[in-house]
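> What shape does this take:
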Amino acid sequence: MPEEKRPSAALEPPEPMERWFAARGWQPFQFQREVWAAMAAGRSGLLHATTGAGKTYAVWMGALQRGLALPQPSRGASPLQVLWITPMRALAADTVRALAAPLPELAPDWTLGQRSGDTPAAERARQDRRFPSVLVTTPESLSLMLTRDGAAAELGAVHTVIVDEWHELMGNKRGVQVQLALARLARWNPSLAVWGLSATLGNLDEAMRVLVGERPATLVQGRIDKTLVIDTLLPENPGRFSWAGHLGAQMQRPVVEEIERSSTTLVFTNTRSQAEIWYQLLIQERPEWAGLVALHHGSLDKEVREWVELGLKEGRLKAVVATSSLDLGVDFLPVERVLQIGSPKGIARLLQRAGRSGHAPGRPSRVTIVPTNTLELVEAAAARHAAQAGRIERRPTPEKPLDVLVQHLVTVALGGGFEPESLYAEVCGTHAFRALTREEFQWALDFVEKGGASLAVYPEYHRVVLVDGLYRVPDRGIAKRHRLQVGTIVGDASMQVKYLSGGTIGSIEESFIARLRPGDCFVFAGRVLEFVRTQDMAAYVKKATKNKGIVPSWAGGRMPLSTELADAVVELLAGASADDPSAAAAPELQAAHPMLATQARLSRLPTPQTLLVERYRSREGEHLYLYPFAGRYVHLGLASLFAWRLARHAPNTFSLSVNDHGFELLSAEPADLSSLHDGQLFSAGHLLDDVLASLNSSELAQRRFREIARVSGLVFSGYPGAPKSMRQLQASSGLFYEVFRKYDASNLLLTQAQAEVLSQELDIGRLSATLQRLAQRRLEYVELKAPSPFALPLMVERFREKLSNEKLADRLERIVRDAERCADRAGS
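Reported below is the predicted structural model:
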C-alpha cells in the first residue's frame, strides 16, 4: 500500500480552518496538516498520536474540508456525509460536543447528531425522517442502519468515515462488523475515505490494512513533545514473601494521601470486583469523602455513570475509582493524577490510562502504579522501561468469523437485498474475509436460506429468500428478531439490581445472583446490599444493616500479562540477578530487593536464557513449579499439556495452579521428570492433538459455541422486557451444538468454535511460540527446602479455591514462618 510524501506547501491548512484555529490561539501541528492534505487528496489512513494531542480535530477538519468541497444542496440541511464510529456509547456525547464547536463558523448548514442504544426514541424517530449531516454512532447502530430498506439512498452520500479508538475494535468481532459495514458503504460510494484514530498500537501497518483494505492510504504518526511520567507508589514493608493482594491493605493509606495531594484523581483498577473493593477502602479511610469519591464501571446504571462523568468534567469529584469504562477518549481536563491499582498487565493499557491526566496538548500526563504484591513492583519498573522504549503490544485480528458473516447476510438482505456474486466480492474485499472461499460463502448463504443440513425442516431458520434475483427477508417476525440482536457483544446474561422501594442501581451477572439466598449481603455500586428476591429477571435488594458482604466476581475479570511486558520483567530480573547497576537503580527493584534476594538464596532468578524449574515436597505431595513468564492463559494450556504428557508415561493425578509468572503441578506421587530434563516435554510435535487431549476440549468448544450461536442468530435472547434467562440460552445453544455434532458434523460454526477455543482461550499461537522458546533455554532445576517467593503465590492461588479467608490466613502464616526460617538459614 503506497504512502505519499508531500511537499511542505501542500501541508498548509485551508484558510477557514486556519482562521478557526487562530481565533482560539492554536497553531496546527505538523501531523494535523499531514492528515488534512491526505484527506483533501481523497486518501484513507490511520492517525496514531498521543492521547490528548489533537487527533479529533485533525480528522474532523479534514472531513469538513472534503464535504465543503462537494456540491452543496440548494437549500436545507445537507444529506448524511460523515459517520464517526466510536466503540463506546459513553464517548458519543463527548465527541458530539467536540465536533459541534467549529460548525457554526465553518459549516452552518450542517447538522450533527448521535445514534446508539442510549439515543431517546424521539430523537431516533427524527433521524428516521432525515439523518443529520454528521452522525456519531457505534458499530452496532451502524449495522442496524444497514438493515433499513432504504439504506443505499440514506447512506450513499457518506464520503468520510472516522473510526475512533480503532485499537479497541480491530482485535475482536466488533472490528469485523465495522469492516463489513465499510465495505457496504464503499459499494454505494466508491470514493469513500476511511480514517482510524489510535494512541496505543504496536502493529500500525497491519492495523491500517485491516481498517482501510486496499484503498490508497497514508499512515500519519503525530509526534509532539508531551511529558509522560510513570512512577510507583512504594510500600513501606514489601516483605520477603508476597502473593496476590498481599499489599492491598498496606497501600490503603498511601493511596488516600496521594489523592489528598491532587485536585482530581482517577483510580484505575483492572476488574469491577477490585473497583468495588477499593471504593470501600477509600471511604473507610475517609468517611467524609462520601459524595466526593465515586465509582464507575460498566455494570452500573447509565444515569449513575453519567452523573460521575459530569462530576469529573466539572471538577466536583475528588476521585473516581474506575475500570476500563473510563479508559477511552472522554475528555476530563480537571483530572490531575492517575493511579493504577496493581500491574497494568500491558504497555498499551498503561499509556491509555496515563493519557486520562493532562488530556490536552502541552499538559504532562502522569500515572502512578500501586502494587498489590511485591512482584508487581518488578512489573511496574518493567512497564516504565518498556513504555519508554516504545514496546507497545500488537493487536491481532479475527480471521473469517463465519458467525459475523451469517449475521451480515441477514442484515444486507433486510437493507435492500443482495445478489450473491457481488456480495461475495464485497465481503472478500475486507481484511477479515480476504481468504474466504466461494464454498465457505455458499455454506453461509445456504445456512441463512435453508438452515443448513440439519435445520431445513424448521421455517424460522429460512431467514432469506431469493426474490427477483435478490435475497431478501420476507418474514416480519424474523426481521424484528434480527434487528433486536444485531451486534457481536455477547456477555453472560445479567439481571437488573433494583431497590424494593424503587430505583435501578445497575446489573449483575445472573450466575452470581443465582448463588444468593434471601438475606445474603453483597457489595455493589459502593454499597452493601441485602438480597431479598428475584422477580421478572430483576434482583430486588434493600440497604443492608451489615457493613460487609460478598464482592461479586464478573466473568472475564482477569487480564493476562502481555508478551511485551512479560519479556521486560524477565530482562529486569536477569539484571537483578547479575547485579546490573542500572537495574538496581530502579526504586521499585530496591523496594523488591528483600524478596528478590530471598528468591536468589532459596532458588534462582529467571533470565531470558534460562527456564527456572523448582521442586518441593510437602504433606500435600510433590510440587513442580515452572516459570515461563508467558501470561496466565498460556500457562493454563502449558500446565494442562505438561500434566497430560507426564501422566501419559506414568499414570498420575495432577492439581494445577497458574498465574502470570508460572504454574504449579501438584501430584500425590512423584512424577517421572526425564522428559523435562531431555527436552521432550517441550516438543511442539503433535501439539494440537496433545492440547486437545489434555483438556476437556468438547466442553470448551460447547461453551464457545454459545457466543457463536447468539451472534449467528441461531439463539434469540428475547424481546425487550422479556429476556431469556442464561439457563434457557445455554440449553438452546447446547441443543444446537449436539444436533450439529451428531447430524451435521461438517457445520462450519462447529469448526469455528474449536478454532476460537485454540486461538483465543488457549492462545495456541503464543503457546506454540512459548514452547519453542522454552526448548532453547537452559534448565535451572532447584530442589526447594521451603516454598520460594515465586512459588508461594501459586500455592495461594490453589488454596483460595478450597479454603475460607480465615483458614487461608492460618495456613499462610505457618508456611511463611517456615519459609522465613529456611531463608534465614540459607543466608547465614
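
> rest of the way, CA atoms for contacts and neighbours
OK.

> Longest helix in the protein, please.
Ordering each helix of the chain by length in residues (DSSP state H) puts helix 805-827 first.

> mind listing what's buried in that one?
Buried residues in helix 805-827, counting neighbours by 16 or more other CA atoms under 10 Å, are found at 812, 816, 819, 820, 822, 823.

> Looking at these, which is nearest residue 572?
The nearest member of the buried residues of helix 805-827 to residue 572, counting by CA to CA, is residue 823 at 22.5 Å.

> Return the residues in contact with the closest one.
Listed by CA atoms under 8 Å, 6 or more residues apart in numbering, the contact set of residue 823 reads 598, 601, 602.

> compare with the first, here's sequence two:
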Amino acid sequence: MSATRRRQAAEHEAIESWFQSQGWAPFDFQRDVWRAMASGRSGLLHATTGSGKTYAVWMGALLHAMRQGVPMQGRTAPALSVLWITPMRALAADTTRALTLPLPQLAPAWTIGMRSGDTSSAERQRQDRRMPTALVTTPESLSLMLSRETARDELAGVQAVVVDEWHELMGNKRGVQVQLALARLKRWNPRLIVWGLSATLGNLADAMHVLLGHEDGALVQGRVDKTLVIDTLIPAEPGRFSWGGHLGAQMQKPVVEEIARSSTTLVFVNVRSQAEIWYQLLLQERPDWAGSVALHHGSLDQETREWVEQGLKAGELKAVVATSSLDLGVDFLPVERVLQIGSPKGIARLLQRAGRSGHAPGRPSRVTIVPTNTLELIEAVAARRAARAGCIEKRATPEKPLDVLVQHLVTVALGGGFTPDELFDEVRTARAYRHLTRDEFQWALDFVEKGGASLAAYPEYHRVQLVDGLYRVPDRAIARRHKLQIGTIVSDSSMQVKYLSGGRIGVVEEGFISRLKPGDCFVFAGRTLEYVRTREMTAYVKKAERPRGLITTWAGAKMPLSSELAEASLEVMADVERGHADEPELRAAQPMLDTQMRLSKLPTPSTLLIEQFDSREGHHVFLYPFAGRYVHIGLASLLAWRLAKEAPNTFSLSINDYGLEMLSAQPVDLAPLLDKRAFDEGDLLHDVLASLNSSELARRRFREIARVAGLIFTGYPGAPKSTRQLQASSSLFYEVFSKYDAGNLLLSQAQGEVLSQELDIRRLAASLARMRSQRVEAVNLAAPSPFALPLMVERFREKLTTEKLKDRLARIIRDAEKAAQP
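Here you go, the predicted model:
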C-alpha cells in the first residue's frame, strides 16, 4: 500500500473511531458521502430527518480539506475552508454546536464561527480580523460577505460549501440568492465542492442540478430503517356534518391527555393565530402547566424563541405549540411526541414535522394528526398512504428573477467590481438564469448604472459606475444603503379599511384587498362593503347599497392543499365508494361519508361533482376540483366571470381546499358547466386577468420586487420607514415605469409572478384540463351536503356573529339531517 493510501485509510479510521466513541456506527450512506467528498465530487444527500445527514457531510468536508492540504493539527487555525449555509438563524446556532463536537479529536486546530443577523458586533469584528476555519451562515449574510471589498481574499480559499435544508431554499428567491453566491465562489475556486442536504424532496435529480448549476454530481439517498408512525387522534363524535374548526373544542381534552402521557410534545399548527389559540386552550385545561408550556412562532422576539429552544433541548418543557418556525432540523432529542393540529396540507411538511420526534438514528418518529373537522380524517388517511408510497411534493426554482439579479450586480460591484462579459457568463451558470439573454443582462446593468429609461435624471439610482475598467460602487451612501437591505425576504402587510366619508373599520391582509376591483363588494366586520380604491396602505370603501359584481369572501393566512395530497384524498374517496373503508379514520368518518352519498355523491379522481341548491339566500352552485385554495380563488373568479358573461348575474364566492361555492341572486344556467364549455382553456390568461384586479395584484407584487432590486430603501437601523411610506414609494415607481418606461423588465416580472405564484396559473390550467377530462356528476340537493356546508360556513363567518352563526347552522343541519334520513 502506498503512503498516500495509508494516510487516507488512517483518516477514515479516525472518523470511524470518533463515531465509536459516541456509541454510534456509521451508516453506508454516510460512508458513500465521505468517499464522494474526499474524491472532490459535489452532490446532494437525501435522507430522513434524524438519520445523521449533518455528520455525513461534515466528515466528508473534513476529509476533503485533508486531501487539499488544509492542516488539522497545529497552534494556528487554518483559513476559512468550509461554508455551511442554513436557511434559519435558529438552525445556525444548533448546527455550530453539532459541528464543534468532533473537532477536539479530529481537527483540534480548526475553529468554527457563526455569522447571521443575530451575530454580535464584537464577534463580527473578530471574524473581520481573522475568519474561522468553518463558518455557519445564512444566504443573506453570505451575500453581505460578497459585498465586501476584501471578499475574494476572504472567500477564494473556501474548499467546500454545504447547503442545509435545500428543500426549504430551492423554490424561492433565497435559493436563487444561494445559486448566484455559489456561481461567484466557483469562479474564484473552480475546484470548489458543493453539497446539499434534504429530507423532503420529490424531484431529487432536478434539485441537485439546481444546486450545482451545470456541474454533474453524486446523488446519495440515505436508506435507514427508521420507524415512522402516522396516526390520528380520533374524535369521539365526528358528526355527519362538519366545517372548518368544528372539532377544535372537542379535541381540546384529548390533546391535553396525549401531552400528559408523554415527556415532551411538539404541537404543530399551520398559522400563527392558530398557535395563539391552542396555547390558550392548553392552559385553560391545565393551568398548572403555566411555565412548562410554551409558544414558538416567527412573530415572537428572538430572546423568547431562544428561551423556548433551550427549554426543549434541556427537556424542561412539557409542550411547545409551534408553527413552521420549528419545522427545520433543530435537534430536540427530548421530544417524544409530535401532534399536528389540523391537516398538514402537504406530505413533505408532515414528514418534516414527524422527524422532530425521535430525532436520532434508531429512534422511531411518530406524528399524530388532530383533525379540526371531519373532512380532515380523509386527509389524514391520504397523507399516511402518500407518505408510505414516497409521494412527496416537488420544488422548482424561480426562473431568472431580475430583481435578484439587479441586487446581485450591485453586491458584486461592491465586492471588488466586475466586467460585464465575465459576470454574464458566471450568472448563466446558476440554474435559475440558464436562459438569461444578453439583452436582459444588459438591461439589468443599464438599470443599476443609469437608472433605466425613466430614472436617468436621479443620481441616487446611478448605483454602479465604470472605474478603471471595472464596474464599482463609488458612492459610500449608496453602498451603505445597499448593504443594509441585502436579501430577498419581504413580509406581507396589513391594510387599514376606512370609509370614504371617514371612520376606520379594521385591518385586513393586503393580499385580500389586492384581488378586488373597484365596484367589487366584500363582507367585513359584519357589513357588506363596496371597494373604491387603495391609497397609501388604506383601502377606502363605502356601504354597498345594492351589491354588484362579485361579493368575495376569502379565508386568509392558510396553507393550500398540495396537488399530491389532493390527489391522494380523491383516491381515498374512490376507495370508500368501492366499499373499502377499513382504517380507523374512515370508520370514524363513515357517518359523514354515508350522509354525503345519501344526499349527493363523492368526488373521485375520475368524476367532477357539481351540486346545486336553492335557499332563501339565493342560488348555490358547488364544485369540488380538489385543487387547493390558491387555485380555487382564481377558478371561482374565472367561472363566475364566464357565467356572468353569458347571463348577467351577481355572484358571491367562497372557497376552501376542496371546492368552491358560487352564490347568485338570479338562477344560474348550469349548461356551460355541464357541457364543460366553462372549463375551456381558451384565452385563459386574458380571462383570469379580466376576472381579477390584475393591475392591483401586480402593483402589490411590484413592491416586493422594488425592495429586492433596491429601488426603495427600508430605512436605517433605529429609523425604519413605515409600511405606508414603502407602499407610496413603490406605487410611485410603478406609475412612473408604467407611463414612461413600459418596457421595464421589473414590471414584466411583477406580472409574471402574479400569474405563477399568486394565482398558480399553471396549476389552474392543469385543473381546467382535468375537469374537462372528468365525468360530470350533477346533483340537485334537497339540503346542503356535508361537503357543501363548510363552504357556506366560510361565507357566514364574515357576516354573522358567533351566536347568529350557531342559530343559522342549527337550522341548516336540522333540515339536512331530515333530508338525509333513509
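
> give me the stretch of the second structure that stretch 557-570 of the first structure matches.
Applying TM-score structural alignment, one finds that stretch 557-570 of the first structure aligns to the residue range 557-570 of the second structure.

> Mind listing residues that contact that stretch?
By CA under 8 Å, 6+ apart, the residues outside stretch 557-570 of the second structure that reach it are 270-271, 345-347, 378-379, 381-383, 385-386, 391-393, 603-605, 626-630, 657.

> So which residues of the stretch 551-700 of the first structure form strands?
With DSSP state E, counting those that start in this stretch, the ranges of strands along the stretch 551-700 of the first structure come out as 610-618, 621-626, 654-658, 663-667.

> To clarify, my last question referred to the stretch 51-200 of the first structure.
Taking DSSP E, counting those that start in this stretch to define them, one finds strands in the stretch 51-200 of the first structure at 82-85, 112-115, 134-137, 160-163, 193-198.

> hmm, back to that, ends of the match of stretch 557-570 of the first structure, how far apart?
Across stretch 557-570 of the second structure, the terminal residues are separated by 24 Å (CA to CA, to the nearest Å).

> Can you list the helices and strands that the helix or strand where residue 231 of the first structure lies packs against?
Under the criterion DSSP states H and E, the helix or strand holding residue 231 of the first structure is strand 228-232. On a contact count with 3 or more CA pairs under 8 Å, 6 or more residues apart in numbering; DSSP states H and E, strand 228-232 of the first structure meets strand 365-370, helix 375-388.

> So for residue 14 of the first structure, which of the ones you listed sits nearest?
Shortest distance between residue 14 of the first structure and those, using CA to CA, is found for strand 365-370: 31.3 Å.

> Mean deviation, that closest one versus the second structure?
Taken over the aligned residues, the distance from strand 365-370 of the first structure to the second structure averages 0.2 Å (mean CA distance after the TM-score superposition for the first structure).

> residues making contact with that strand?
Judged by CA under 8 Å, 6+ apart, the contacts made with strand 365-370 of the first structure from elsewhere in the structure are 226-234, 251, 255, 336-344, 350, 353-359, 380.

> Give the PyMOL command for selecting the buried subset of those.
Taking 16+ other CA under 10 Å as the burial criterion, the selection of buried members of those in PyMOL is written as:
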select buried, resi 226+228+230+231+232+233+234+251+255+336+337+338+339+340+341+342+343+344+350+353+354+355+356+357+358+359+380
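
> Filter the contacts of strand 365-370 of the first structure down to just the ones in strands.
Within the contacts of strand 365-370 of the first structure, membership in strands is found for 228, 229, 230, 231, 232, 337, 338, 339, 340, 341, as judged by DSSP state E.

> just curious, which of those is nearest to residue 187 of the first structure?
For those, the nearest to residue 187 of the first structure is residue 228 (43.0 Å; CA to CA).

> Can you tell me which of the buried residues of helix 805-827 of the first structure is nearest residue 583 of the first structure?
Checking the buried residues of helix 805-827 of the first structure against residue 583 of the first structure with CA to CA, the nearest one is residue 823 at 23.4 Å.

> Excluding covalently adjacent residues, which one is nearest to residue 100 of the first structure?
Nearest non-adjacent residue to residue 100 of the first structure, counting by CA to CA, 6 or more residues apart in numbering: residue 112, 7.1 Å away.

> and what of residue 741 of the first structure?
In this structure, residue 741 of the first structure finds its nearest non-sequential neighbour in residue 750, 7.6 Å apart by CA to CA, 6+ apart.

> need the strands for the stretch 701-828 of the first structure, in chain order.
For the stretch 701-828 of the first structure, applying DSSP E, counting those that start in this stretch gives strands covering 718-719, 722-723, 778-783.

> tell me, the longest one lands on which residues of the second structure?
Translated: strand 778-783 of the first structure. In the comparison with the second structure, strand 778-783 of the first structure aligns to the range 775-780 (TM-score structural alignment).

> average offset between the matching stretch and the first structure?
Looks like 0.3 Å for stretch 775-780 of the second structure (mean CA distance after the TM-score superposition for the first structure).

> Pull out the buried positions in that stretch.
775, 776, 778, 779.

> And stretch 195-208 of the second structure, by the same measure?
By 16+ other CA under 10 Å, the buried positions in stretch 195-208 of the second structure come out as 195, 196, 197, 198, 199, 200, 201, 202, 204, 207, 208.

> Ok, stretch 396-414 of the first structure next?
If you call a residue buried by 16+ other CA under 10 Å, then stretch 396-414 of the first structure has these buried ones: 397-414.

> do stretch 443-463 of the second structure as well
Residues 443-455, 461-463 are the ones in stretch 443-463 of the second structure that count as buried (16+ other CA under 10 Å).

> from these, which ones fall inside strands?
The subset of these located in strands under the criterion DSSP E is empty.

> Out of the residues you listed, flag the one nearest to residue 189 of the second structure.
Proximity of those to residue 189 of the second structure (CA to CA) peaks at residue 445, which lies at 24.9 Å.

> any idea how far the closest one is from residue 273 of the second structure?
Residue 445 of the second structure sits 43 Å away from residue 273 of the second structure when distances are taken as CA to CA.

> show me the contacts for the residue most central in space within the second structure.
In the second structure, the C-alpha nearest the mean C-alpha coordinate belongs to residue 168, at 7.5 Å (CA atoms, centre = their mean). If you count contacts by CA under 8 Å, 6+ apart, residue 168 of the second structure has them with residue 87.
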